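Participant: below are the sequence and a predicted model for it; my questions follow.
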Amino acid sequence: MSILAYTSDRDGQFSKLNFELLSYGRALADQLNTELIALSLGEVDENQLQQLAKYGADKILNGQDKRFETLDNHAFSKAIAQAAEKTEAQIILMSNDFTGKALAPATAAQLKGGLVTGVVGLPESTEPFVVKKKVFTGKAVARIQINAEKKIFTLESNSYEINQSEKEAKIEAFTPQVEDTDFTTKVVDVNKQTDKILLTDADIVVSGGRGMKGPEHWQPLEDLAEILGAATACSRPVSDEKWRPEEEHVGQTGKIIAPNLYFALGISGAIQHVAGISGSKTIVAVNNDPEAPIFEVADYGIVGDLKEVLPNLIEAAKAVK
């Protein structure tokens, strides 16, 4: 028996989501007295692969195949299932990001395994096998018992502390049996934003709502984001009004994010918006309505006019920097 953690890269680089996943996998492997194996699909430099060992991997499977540059659910889940069979893995771990949410169900179907998405901690028990996940946009916790022999989890962002060591691991070549016909997704054009921090990867996000009173008042928000090295975001009404681009919309119907620090400026806190940010480690809310729902989920709240509060936040951020 072993634990297999699928680590997805972006342009050959691993993000903190992977390091959190491996830290969780390391603790789980210690709990079950087994080994943790990291799986990487695609062309990744050896130095990057060894980063996976520093966060807990005992061994690293590397599928150096250029075809894996583009995510394809069928091909990737087939390869992950083959890696699980090869390593006799009973538990397969993925991050609860867009990639994990796409691949975990397909992998579970391939392996005929039990699937739990958005796990938030180590198993409460292993006989029977019970894990916890948040439900109702984080307002409650469900305990899920998995009876299947093979168990597939996705780990909720910011639900486990990242731990690092100086260990190294053996990198083993892995050649999954996939055909060109398994890759049905074709990318015909790629347009990347090079001047902005990617919203889904950002550690800090500064987000605005209708309380910003219009697109002409957005510059101070962008100034705060620039000082903090943060990504910018917005609520759905803002993107619907075309104050901000659609790709900045966070919430249940937009991007689901989990930064370490989230600023909600002039956002009321509708349940759809909260569903998209509930994984944030710390939420700071500013609103002139003391009864705004956002204060129910905020770790820190400021009741006040943004015209007065935002300049003070900018000056405080400058002082810290």
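Facilitator: Received it, and whenever you're ready, just let me know what you need.
Participant: C-alpha only now, for contacts and for neighbours.
Facilitator: Noted.
Participant: quick one, strands of the stretch 51-200 of the chain?
Facilitator: Ranges of strands in the stretch 51-200 of the chain, per DSSP state E, counting those that start in this stretch, are 59-63, 89-95, 114-119, 125-126, 129-135, 140-146, 151-155, 170-173.
Participant: pipe those into a markdown table and attach distance to K242 and mean neighbour count per row.
Facilitator: A markdown table is the format used below for the strands of the stretch 51-200 of the chain (distance: least, C-alpha to C-alpha, whole Å; neighbours: other C-alpha atoms under 10 Å):
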| stretch | distance to K242 | mean neighbour count |
| --- | --- | --- |
| strand 59-63 | 43 | 21 |
| strand 89-95 | 32 | 24 |
| strand 114-119 | 32 | 21 |
| strand 125-126 | 49 | 12 |
| strand 129-135 | 31 | 17 |
| strand 140-146 | 34 | 15 |
| strand 151-155 | 34 | 25 |
| strand 170-173 | 48 | 14 |
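Participant: what's the closest of these to E69?
Facilitator: strand 59-63 (11.0 Å; C-alpha to C-alpha).
Participant: show me how far that closest one is from its chain's centre.
Facilitator: 22 Å (C-alpha atoms, centre = their mean, to the nearest Å).
Participant: before we move on, the earlier item: columns distance to F295 on top of the strands of the stretch 51-200 of the chain, output as TSV?
Facilitator: Below are the strands of the stretch 51-200 of the chain laid out as TSV (distance: least, C-alpha to C-alpha, whole Å):
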stretch	distance to F295
strand 59-63	44
strand 89-95	28
strand 114-119	24
strand 125-126	35
strand 129-135	19
strand 140-146	18
strand 151-155	26
strand 170-173	48
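Participant: take the one below as the second:
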Amino acid sequence: MADKNAVVNVDEYRGVWTFAEQRDGNLLNVAIELLGEGRKIADELNTELTAVLLGKNVDDIAEKLIKYGADKVLYVEDDLLSTYTTDAYSKVIYELVEERKPEIFLIGATNIGRDLGPRLSARIHTGLTADCTRLNVDLENRRLMMTRPAFGGNLMATIVCPNYRPQMSTVRPGVMEKAKYNENHKGIIEKIHPYLKEEDIKAKVIEFVKSSKAEVPLEEAPIIVSGGRGLGTPEGFKLIEKLAKKLGAEVGASRATVDAGWIEQAHQVGQTGKTVRPKLYIACGISGAIQHLAGMQESDCIVAINKNPDAPIFKIADYGIVGDIYEILPELIDALDHVDDIMDAFRA
């Protein structure tokens, strides 16, 4: 473990690293988002972008990371890395960091990332800014400007780590734009076999038990229909669900409706919920508090329906409808039924 009293020469550290999180051989979307953001930062700093991949028999993912823009992939393969454990992953990555000295390390703010990031930063003795929603670079000092919600989302704080390296942050899924896949992009895959023993892992994974409750994949949804306090009652979500089903969409919600117990927290969009960027976001009865806007304002197209013409949501909406939700949504659903009838006629 790094000596906490040691003086760090920040000039010895170069390169941007991203943690390529995979589960059961599947690369998580947040890993692709980190590559997209990491590529921008690496280009600004005129340095190399490296993806760090741990696992067993995931060679195809290593190849994919190159196509998504990584200049290099540090692919650490071992039987003991096939399943995530805090001890094994933090040991292996800590040793890589100590040897290679990256100046920036980005990790997704997933369940695994939120476990790995703090353990890793403590071992390295560097700072960690958690749950970031924006990253910028101070080029003159090669400092990463890490912005995250603070005080319950009521303000945004920008944090720097001037004296220690690497500069680490966990980044909220769905916030950053995904890297573009380029079949022609070339890079280096360095396969590493770590010195890892069973005794290094204190907690053993005996069994995986999947939740019987289906996960709400808001971050990956192309269309989201969200309800807010303007619905008036929890029954209003039945109408939201009906429209979502018609559009093949997922159901989102504001924090106020979650706090009121109208819908489960898994549906919450916003700074204290999930950050999304679908192709279409329909906000029904959502006034547009800054905390909610921060979680969806990057959507390609925003449609707002609210009876208050002065609602802040209209300032960022591409299309706005002023009126009663309970009059507008049934009309919209009925219109979509007619569209289906017309499409069926064409198919016939």
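Facilitator: Right, received. Where do you want to start? Because the structure is predicted, anything quoted here is derived from the model rather than measured.
Participant: overlay them and tell me the TM-score.
Facilitator: Remark: TM-score between the superposed chains equals 0.78 [TM-score structural alignment, normalised by the length of structure 1]; 318 aligned residues with a C-alpha RMSD of 3.7 Å.
Participant: before we move on, back to that, how about the strands of the stretch 51-200 of structure 1, which one is nearest F14 of structure 1?
Facilitator: strand 89-95 (12.0 Å).
Participant: now do the helices in structure 1.
Facilitator: Using DSSP state H, the helices found in structure 1 span residues 16-32, 46-54, 73-87, 98-111, 219-228, 236-240, 271-277, 294-297, 306-320.
Participant: pipe the ones you listed into a markdown table and attach distance to M212 of structure 1 per row.
Facilitator: Output for these, formatted as a markdown table (distance: least, C-alpha to C-alpha, whole Å):
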| stretch | distance to M212 of structure 1 |
| --- | --- |
| helix 16-32 | 31 |
| helix 46-54 | 42 |
| helix 73-87 | 40 |
| helix 98-111 | 29 |
| helix 219-228 | 9 |
| helix 236-240 | 9 |
| helix 271-277 | 16 |
| helix 294-297 | 15 |
| helix 306-320 | 7 |
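Participant: for T184 of structure 1, find the nearest of the strands of the stretch 51-200 of structure 1.
Facilitator: Nearest of these (C-alpha to C-alpha): strand 59-63, 18.7 Å.
Participant: find me the equivalent region of that closest one in structure 2.
Facilitator: Strand 59-63 of structure 1 corresponds to residues 72-76 of structure 2 when matched by TM-score structural alignment.
Participant: what sits up against the matching stretch?
Facilitator: 48-55, 62, 65-66, 187-194 (C-alpha atoms under 8 Å, 6 or more residues apart in numbering).
Participant: distance to T137 of structure 1 and mean neighbour count for the helices of structure 1 - can I get that in JSON lines?
Facilitator: What follows is the helices of structure 1, written out as JSON lines (distance: least, C-alpha to C-alpha, whole Å; neighbours: other C-alpha under 10 Å):
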{"stretch": "helix 16-32", "distance to T137 of structure 1": "20", "mean neighbour count": "21"}
{"stretch": "helix 46-54", "distance to T137 of structure 1": "31", "mean neighbour count": "18"}
{"stretch": "helix 73-87", "distance to T137 of structure 1": "26", "mean neighbour count": "20"}
{"stretch": "helix 98-111", "distance to T137 of structure 1": "16", "mean neighbour count": "19"}
{"stretch": "helix 219-228", "distance to T137 of structure 1": "26", "mean neighbour count": "18"}
{"stretch": "helix 236-240", "distance to T137 of structure 1": "17", "mean neighbour count": "19"}
{"stretch": "helix 271-277", "distance to T137 of structure 1": "5", "mean neighbour count": "20"}
{"stretch": "helix 294-297", "distance to T137 of structure 1": "11", "mean neighbour count": "20"}
{"stretch": "helix 306-320", "distance to T137 of structure 1": "27", "mean neighbour count": "14"}
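Participant: how near is the residue lying closest to L54 of structure 2 once chain neighbours are set aside to M168 of structure 2?
Facilitator: Take L54 of structure 2 and drop its neighbours on the chain: the residue closest to it by C-alpha to C-alpha, 6 or more residues apart in numbering is V76, 4.9 Å away. V76 of structure 2 is 20 Å from M168 of structure 2, where distance means C-alpha to C-alpha, to the nearest Å.
Participant: what sits against T99 of structure 1?
Facilitator: 8, 71.
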